[in-house]
Every structure is written in structure tokens, then in C-alpha cells.
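Trainee: Fold the following and give me the result.
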Amino acid sequence: MTTPLSPLMALLTSILGWLLWSGVVGALANRLPLPWLARSRVLWQRPWPESLQSYERRWAIRRWKPWLPDAGNALPNGVAKASLVGRDRRNLERLVLETRRAELVHLALWPFWIATALWLPPLGVLINLGFATLFNLPCLWVQRYNRLRLQQLLGRP
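Mentor: Below you'll find the model as predicted:
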């Protein structure tokens, strides 16, 4: 039987785990080729209707979206979304692909809370589930919202 971690060690190991996992996921996502992101995938299509208005009304996304950080350029060859501000078709299409990359990152980050069950008691795992959801779900919503806005600008569904 293993000795339970002190609260400080549980916190530190969770922080370190999240940082390491974020680095691994970010590095792998950064290597995904643009043509792969451009292909039509089930991941990008929702079985329910999505609209800009639903994100704006239901989630008030325009109110809090500017407060989220952009880690797109945290890794070498990464792309900060603010750097793609041109409204020409090429930049807008590239930004659509970057929203897909960011969505994949946040989908891949979220399940790390399950790994915390290896060293944390159930309450610690639940806290990590809450953390994972609180920090990834809004980012997913923003990526989907931004993609809808960009596709509207590009004149396609």
C-alpha cells in the first residue's frame, strides 16, 4: 500500500503533470500537417445545428472570449491567431485550419484528469476533472465559434 501524498505534493504533481501533458499535446499538434487539418473529418461536423447566434446567446461568448490566452505561438513554428489578421482568403482559410488544430489540442488535453487517478485520491481526481473542464471547454467553444465566423466570411457553411 502506498502512502497518500500530502496536499502540497498532490498539487505539485498535478501541476507538473498538466504542464508536461500540455507540452506533449501541443508539440504533437504543432506537427500536424495543414493538409491533414484541411480534410473533412467527422470531428469538425456536429450532429446538432451550430450557429453564431447560439454561441452568442447561450454562452455570451463575445463577453469573455477576449480574456482567453492564445498559446498558438508557444512552440516553435506555432501560429498566434492574432498574427493572421488579414482578411484575404488565404489568411482566413489558414485561420480555419488553426481553429481545428486548437480544437484538437483542447480535446486531447481534457482526458489527462483520468491519469491523475494514478496518484490522487478520488477527491483530487474530481478536482482535476473540474479543472480540465473549466479550462478546456470554453476554449473549445471559442474555436468552434471562431470557425463559424471565418466560414461565414469565406461564404461557406
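Trainee: Please make it C-alpha for all contacts and neighbour counts, starting now.
Mentor: OK.
Trainee: report the longest helix in this structure, please.
Mentor: Assignment by DSSP state H gives helix 122-154 as the longest helix of the chain.
Trainee: quick check, distance from that one to the centre of its chain.
Mentor: 6 Å (Cα atoms, centre = their mean, to the nearest Å).
Trainee: Show me the helices in this protein, by range?
Mentor: Using DSSP H, helices in the chain cover 7-30, 34-38, 52-59, 61-64, 89-109, 112-115, 122-154.
Trainee: buried sites along the last one?
Mentor: Buried positions in helix 122-154, judged by neighbour count with 16 or more other Cα atoms under 10 Å: 124-126, 128-129, 132-133, 136, 138-150, 154.
Trainee: Can you name every helix or strand that it contacts?
Mentor: helix 52-59, helix 89-109, helix 112-115 (3 or more Cα pairs under 8 Å, 6 or more residues apart in numbering; DSSP states H and E).
Trainee: again, but for the second one
Mentor: If you count contacts as 3+ Cα pairs under 8 Å, 6+ apart, helix 34-38 packs onto helix 89-109.
Trainee: helices or strands next to the helix it packs on in the packing?
Mentor: Taking 3+ Cα pairs under 8 Å, 6+ apart as the contact cut, helix 89-109 packs with helix 7-30, helix 34-38, helix 122-154.
Trainee: Pull out the buried positions in the shortest one.
Mentor: Of the residues in helix 34-38, those buried under the neighbour-count criterion (16+ other Cα under 10 Å) are L37.
Trainee: repeat for stretch 50-67
Mentor: For stretch 50-67, a neighbour-count test (16+ other Cα under 10 Å) marks Y55, I61 as buried.
Trainee: another one to check against the first:
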Amino acid sequence: MPIVSLPVIWVVVFDIVAWSFFHLAISYICFKLPLAYFRKDSFWFQIFSWEQSGRLWQRLFKVKKWKGSLIDGTVLFNTGYTKKKLHGSKTEELKIFAAETKRAELTHWLSILPAPLFFLWNPFWVGWLMVFYALASNLPFIVVQRYNRGRILAITELGKG
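Mentor: Next comes the predicted model:
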């Protein structure tokens, strides 16, 4: 049972406004984080050996077939680093691209976190629908970022040898 009881139309409106707010606020905050933070090798963004430099994501989800159809968040703010295509093939350009995939991945992980709040004003089953929405609308983007970063890291590691 929701803590706040509202007419159905207002619950729907509030859900739409709340998700819009969370998505935009989280995107803006992550956009404002300095690139230097994402250039570091941190545990949160490492590509694990079981991901096989991104090949796992291609094998499981056929990422190459659909990743181009995802919307790049930079269109929301009409600024930022677009990840629709590489900006060059030099090692430094690839490292910047990899750092930007970390920014995008963080944005999408954080965008899942507000989902439990929707249980406060929605019926229980709608609360779970909101959790499903959060996962379904963010996990594809996370998979693509990890796929792209795994491939880029494999390329830049080859250049070191």
C-alpha cells in the first residue's frame, strides 16, 4: 500500500515528472563531473576478464546490431561528448572515449537507484513496474558502454606492447 494516496491520473503525471527529473538531474550531475575522474582506473569501471574485452556482450546480446539505435544522451543537453562514433584512432582519443563510456555507465547505474522511491506513491505492482522500467531503460546502455570500453581497452593495450 502506498504511503501517499493520489488519484490515478495524478500518480501517472507524478511518475512521468519524477522520472524526467531523476534522469535529467543525474545526467546533469554526471556531465559536470571532471573527465579526470573517469580517466582513473577504478574498481567500479574495470572491465573484468570474463567480459573478454567486450566480446561476451556481443555474444550474449548481439550488441552491434542494436547499439546504434540507442539515443546518445548528449542530445538532451545539446553538448557533451557524443559516443555514436569514435572521434579518432590515436591512443589519447581512444582513452578519452573510454573515459566518456565510464561517465555514461555511471549515469545509467545511478538512474536505476531512484526506482524504489516509486513504491511510496504507487500501488505495489506499479512500484515493481517502475523497477522494471528503470532496469529496462538503463541496462542496455550499460551493456553498450562496457562493450565499447572493453574493445577500446583491448586496442590501447595492444599499442603498449
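Trainee: still on that earlier bit, redo the helices of the first structure as JSON lines? Include distance to S83 of the first structure.
Mentor: Shown next, in JSON lines, are the helices of the first structure (distance: least, Cα to Cα, whole Å):
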{"stretch": "helix 7-30", "distance to S83 of the first structure": "16"}
{"stretch": "helix 34-38", "distance to S83 of the first structure": "17"}
{"stretch": "helix 52-59", "distance to S83 of the first structure": "23"}
{"stretch": "helix 61-64", "distance to S83 of the first structure": "20"}
{"stretch": "helix 89-109", "distance to S83 of the first structure": "9"}
{"stretch": "helix 112-115", "distance to S83 of the first structure": "30"}
{"stretch": "helix 122-154", "distance to S83 of the first structure": "15"}
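Trainee: and G72 of the first structure, which of those helices is closest to it?
Mentor: Each of the helices of the first structure was scored for nearness to G72 of the first structure using Cα to Cα, and the closest is helix 89-109 (7.8 Å).
Trainee: outside of the closest one, which residues touch it?
Mentor: Identification of contacts with helix 89-109 of the first structure by Cα atoms under 8 Å, 6 or more residues apart in numbering yields 21-22, 25-26, 29-30, 32, 34, 37-38, 44, 72, 79, 81, 84-86, 132, 136-137, 139-140, 143-144, 146-147, 150-151, 154.
Trainee: Same question for stretch 56-72 of the first structure.
Mentor: Y55, G78, V79, A80, K81, A102, C139, V142.
Trainee: State the pair within those that is farthest apart.
Mentor: Maximum distance among the contacts of stretch 56-72 of the first structure (Cα to Cα): 26.9 Å, for Y55 and G78.
Trainee: closest to I114 of the first structure among the contacts of stretch 56-72 of the first structure?
Mentor: Looking across the contacts of stretch 56-72 of the first structure and measuring by Cα to Cα, the closest to I114 of the first structure is C139, at 19.6 Å.
Trainee: residue in the second structure matching the closest one?
Mentor: With TM-score structural alignment as the criterion, the equivalent of C139 of the first structure in the second structure is F141.
Trainee: quick one, what contacts that match?
Mentor: L70, A104, E105, H108.
Trainee: Mind telling me what the second one corresponds to in the first structure?
Mentor: Aligned counterpart of A104 of the second structure in the first structure: A102 (TM-score structural alignment).
Trainee: what number of residues lie near its match?
Mentor: Neighbours of A102 of the first structure under the rule other Cα atoms under 10 Å: 22.
Trainee: Over to I114 of the first structure?
Mentor: 13.
Trainee: Assess the claim that it and V125 are in contact.
Mentor: Yes: here I114 of the first structure reaches V125: they are 7.1 Å apart, a contact under Cα atoms under 8 Å.
Trainee: Make a markdown table from the helices and strands packed on helix 89-109 of the first structure and add distance to L92 of the first structure to it.
Mentor: What follows is these, written out as a markdown table (distance: least, Cα to Cα, whole Å):
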| stretch | distance to L92 of the first structure |
| --- | --- |
| helix 7-30 | 19 |
| helix 34-38 | 13 |
| helix 122-154 | 6 |
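Trainee: Which among those helices is found nearest to E50 of the first structure?
Mentor: So among those, helix 122-154 is nearest, using Cα to Cα, at 8.2 Å.
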